[in-house]
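>>> Requesting a structural model of the entry that follows:
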Amino acid sequence: MLRFALNGRFTARKLTGQERFARELILELDKLPEAEEFVLVVPEYASSIPELKRIPVVKYGKVKSHLWEQISFYRYIKKNRLLSINLTTTCPFFSPDIVCIHDAAYYEISDLLTKTLYGKLSTAWHRLLAWGSARWAKKILTVSHYSKNRLSEILKISKERIEIIYDAWQHFNRVGYDDEIFSCLPACVKKKEYVLALSSLLPQKNFVWIKEVAKRNSDLQFVVCGKVVNLSSCSEQDLKCDNVHFTGYISDAQVKSLMSNCMAFIHPAIYEGFGIPPLEALSCGAKVIVSNATCLPELYEDSVYYIDPYNYDVNLKELLGKTVAPSEKILKKFDWGREAKKLVKIVKKIRCL
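Take a look at the predicted model:
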């Protein structure tokens, strides 16, 4: 019997962190006996629908962008008397039901996110949705204890209403390698001799740090995978440096090849809800450098190298000469299948209310 409608707006968006979270959890839900209680509802124009065997997929509504959730998805769940499960922060305002708010960035670093008109509008909209979720959602999910504590304090809701569903990395096992990416890079970028970073160039990802550290480590090459987005007031030109090379948006197979052959993977974010790329890099056997900000020490413990995201005076070779713990413990800590089972337990409790 159908009871829950999975918000499939992510299937019409580019695959980044939150979309990955939704996609992988749903793929794992599809393997469970309880799959028959879920339906994935997607826009009619969805272009990246996961292949599911047990969870039915319904294409419904042609309304674009955020309005699809507020009109089409909302209409569907009310018409069919289903509870909504929203895994990528946004949700129907009047029926959030179960919603994963990945972080509190729109409150804690709003000064960084409101430097453009798009950023101002996006911040206001996400704050409104979070306000509604805090009041009407039956359960709020998030992806780290750090985010749980901050959301509880900021939205003034009890911690008992918030459950943690972690991100994971096993999707990377399905990805092959594409070494052709090296032919697209300058000849000075040699295997095992470059530092790699992967993300959109959102301001909180702190890619200015990479530019400044690259200047101070001029004997190293830095490869940055990602594109400037509307929330950012900077451009690739702003971040340009002789030993920093941008690839733009590339395939997972190309990313995996770069991660497997880098000297180190670096993630200097000043704010993060979780951060999947460092976990993917660890799964490839790469040395990983992350900032000591927000949730990152909680998640990665002593298996990575830490930097201060506001301090540019870092000798990377010296840092990487230090000893860190093996990555096996961290990789075992995060598993999509385990998190999907956790989600089922949560929705079962709500179903019994």
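
>>> Every contact and neighbour count from this point should use C-alpha atoms.
OK.

>>> could you pull out the strands for the stretch 251-353 of the chain?
Using DSSP state E, counting those that start in this stretch, the strands of the stretch 251-353 of the chain run over 264-267, 288-291, 305-307.

>>> any chance of these in TSV, plus mean neighbour count and distance to Gln170?
Below are the strands of the stretch 251-353 of the chain laid out as TSV (neighbours: other CA atoms under 10 Å; distance: least, CA to CA, whole Å):
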stretch	mean neighbour count	distance to Gln170
strand 264-267	27	18
strand 288-291	24	18
strand 305-307	22	22
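
>>> Let me know which of those strands is the nearest to Asp252.
Across those, Asp252 has its closest neighbour in strand 264-267 (15.2 Å, CA to CA).

>>> where do the strands sit along this protein?
For the chain, the strands defined by DSSP state E cover 4-7, 38-42, 57-59, 83-86, 98-100, 139-142, 162-164, 194-198, 221-225, 244-246, 264-267, 288-291, 305-307.

>>> Second chain to compare with the first, below:
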Amino acid sequence: MKIGIIANSLNPPRTGVGNVVYNVLKNIPKKTLSRNFYLINYEENGLFPESNKIIIKNPFKKITKNFLWCQMLPLKNELNELDIIHNPYQLPTLFNFKQKYIMSILDLIQILFPKEIKKSVYISQKIILSKSIQSTDKIITISHHTKQDIIKHFKIPEDKIKVIHLAANENYKPLNENEINKVKEKYNLNYPFILYVGTLEPRKNIPTLLKALYKIKKQGINHKLVITGKKGWKYKSIFETIEKLNLQKDVIFTGYVPDEDLPALYNAADLFVYPSLYEGFGLPPLEAMACGTPVITSNTSSLPEVVGDAGIMVNPYDVDELAKAMYEVLTNDGLREELSKKGLERAKLFSWKKCAEEHLKVYEEVYNMK
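The predicted structure is shown next:
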């Protein structure tokens, strides 16, 4: 069995999809990687030297280079010897692969939130993704909620979709005071704080979090809000809300924080709040739970599936409900301790080893299809 993984997402700077691919491959035995896996890329990045490499040069240089490169792949003779192609990048292709074809779909944000993306991207996802999905032998997705979204929007049979949950990396765990203090000093966080981690964009619902912060400040809570993440799409309403509520001294933006610092930030926070309107999975709440940090998140999309009863779930459109939950956690030591313990136990249910094993089962199943 020869499995080709479209692996350009591993190239730096590695982000969400690339991290998923990296962690799956990292947890597959080296002998299996050497015997069965072929990483398809347009450059050599030095990762997974034990696997086989197929380098197909990318003649495209602009921002669309990944999309256009993917369109070439079904036509390339270099892939003819492969039995299976796995496209984990959710970039649809106009042409069908000759091989058995697996596609990973992490979410349908670009379909469900068209106002948050460029019109050209929406059209490519709506039209080309629909065609590409129909050509698959199997679809891998990361939550049962996203599976239902795929069934609803693309009319895909339920048994064609396999749910494989993601996991927090092993460095997300309770840390000692020295490790925490180093990172607190690095970012000058010498006060109690609430943490949010994620891109600054409308879907993340940060203005609602700011309004809830404003309410609990009025009730005597002195915590600041630390917002960690890069600016995304249409983020100006966040800064407008801060100015309107006069929260300039109470909200700290760290910008992008490297992975090696994030576990300590989670550990340092008294509370993690994630009021997102839609997530394909919702990794930040799982990372927070793995660090023992109490979690408040939305009762929408896949988030209840990830958090279960280990966190507090609220209506993300209800500022009062969010503010009440935040106030209760920050003023009740017993509740914070209970949520911390539950979160640590819940996080143990998710692992990259299990994720990798489930991928191998899918490859075997698709290989044996007639």
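
>>> Give me the TM-score for these two chains.
TM-score of the superposed chains, computed with TM-score structural alignment, normalised by the length of structure 1, equals 0.86; 340 aligned residues with a CA RMSD of 2.7 Å.

>>> before we move on, the earlier item: dump the strands of structure 1 into CSV; add distance to Val344 of structure 1 as well.
Converted to CSV, the strands of structure 1 look like this (distance: least, CA to CA, whole Å):
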stretch, distance to Val344 of structure 1
strand 4-7, 11
strand 38-42, 10
strand 57-59, 18
strand 83-86, 11
strand 98-100, 12
strand 139-142, 12
strand 162-164, 12
strand 194-198, 31
strand 221-225, 35
strand 244-246, 41
strand 264-267, 32
strand 288-291, 32
strand 305-307, 35
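
>>> what comes into contact with stretch 32-46 of structure 1?
Stretch 32-46 of structure 1 is contacted from outside by 1-9, 11-12, 29, 49, 54-63, 68, 73, 341, 344, using CA atoms under 8 Å, 6 or more residues apart in numbering.

>>> can you do 7 Å?
By CA atoms under 7 Å, 6 or more residues apart in numbering, the residues outside stretch 32-46 of structure 1 that reach it are 1-9, 11-12, 29, 54-62.

>>> Among those residues, name the buried ones.
2-9, 11-12, 29, 54-57, 60-61 (16 or more other CA atoms under 10 Å).

>>> Residues contacting stretch 68-88 of structure 2 from elsewhere in the structure, which ones?
By CA under 7 Å, 6+ apart, stretch 68-88 of structure 2 touches 1-6, 58, 93-97, 99-104.

>>> could you pull out the helices for the stretch 251-370 of structure 2?
For the stretch 251-370 of structure 2, the helices defined by DSSP state H, counting those that start in this stretch occupy 262-268, 283-290, 303-307, 319-331, 333-347, 352-367.

>>> now the stretch 51-200 of structure 1
With DSSP H, counting those that start in this stretch as the criterion, the stretch 51-200 of structure 1 has helices spanning 65-67, 74-80, 105-108, 110-113, 117-136, 145-155.

>>> mean deviation (superposed) between the second one and structure 2, please.
In this case it means helix 74-80 of structure 1. Following the fit onto structure 2, the mean deviation recorded for helix 74-80 of structure 1 is 4.5 Å by mean CA distance after the TM-score superposition for structure 1.

>>> quick one: buried residues of that helix?
Tyr74, Arg75, Tyr76, Ile77.

>>> Just the closest of those to Lys240 of structure 1, please.
Tyr74 (44.3 Å).

>>> and stretch 285-303 of structure 1, which stretch of structure 2?
Per the alignment by TM-score structural alignment, stretch 285-303 of structure 1 matches residues 292-310 in structure 2.

>>> cool, stretch 249-264 of structure 1 as well?
Residue span in structure 2 matched to stretch 249-264 of structure 1, by TM-score structural alignment: 256-271.

>>> what residues does that stretch touch?
Counting by CA under 7 Å, 6+ apart, residues outside stretch 256-271 of structure 2 touching it are 171-175, 179-180, 183, 192-195, 228-230, 288, 291, 293-295.

>>> Run through the residues that contact the residue nearest to Val304 of structure 1 when sequence neighbours are not counted.
Leaving aside its chain neighbours, Val304 of structure 1 sits nearest to Val288 (5.3 Å; criterion: CA to CA, 6 or more residues apart in numbering). Residues near Val288 of structure 1 by CA under 7 Å, 6+ apart: Ala264, Phe265, Ile266, Pro278, Ala281, Leu282, Val304, Tyr305.

>>> Go again with 10 Å.
By CA atoms under 10 Å, 6 or more residues apart in numbering, Val288 of structure 1 lies in contact with 195-197, 259, 262-267, 277-282, 300, 303-306, 320, 324, 327.

>>> Buried ones among these?
By 16+ other CA under 10 Å, the contacts of Val288 of structure 1 give 195-197, 259, 262-267, 277-282, 300, 303-306, 320, 327 as buried.

>>> which one in structure 2 is aligned with Phe222 of structure 1?
Phe222 of structure 1 maps onto Leu225 in structure 2, by TM-score structural alignment.

>>> my read: that match touches Ile242, true?
No - taking CA atoms under 10 Å as the definition, Leu225 of structure 2 is not a contact partner of Ile242, at 11.2 Å.

>>> So which of those two has more stuff around it?
Taking neighbours as other CA atoms under 10 Å, Leu225 of structure 2 and Ile242 compare with Leu225 leading, 24 against 18.

>>> Contact partners for the more buried one?
192-196, 209-210, 213, 247, 249-253, 269, 271-273.

>>> do that again at 7 Å, thanks
Applying CA under 7 Å, 6+ apart, the residues near Leu225 of structure 2 are Phe193, Ile194, Leu195, Asp250, Val251, Ile252.

>>> His165 of structure 2: which of the residues you listed is nearest?
Leu195 (24.0 Å).

>>> Return the residues in contact with that closest one.
Leu225, Val226, Ile227, Ala269, Leu271, Phe272, Val273.
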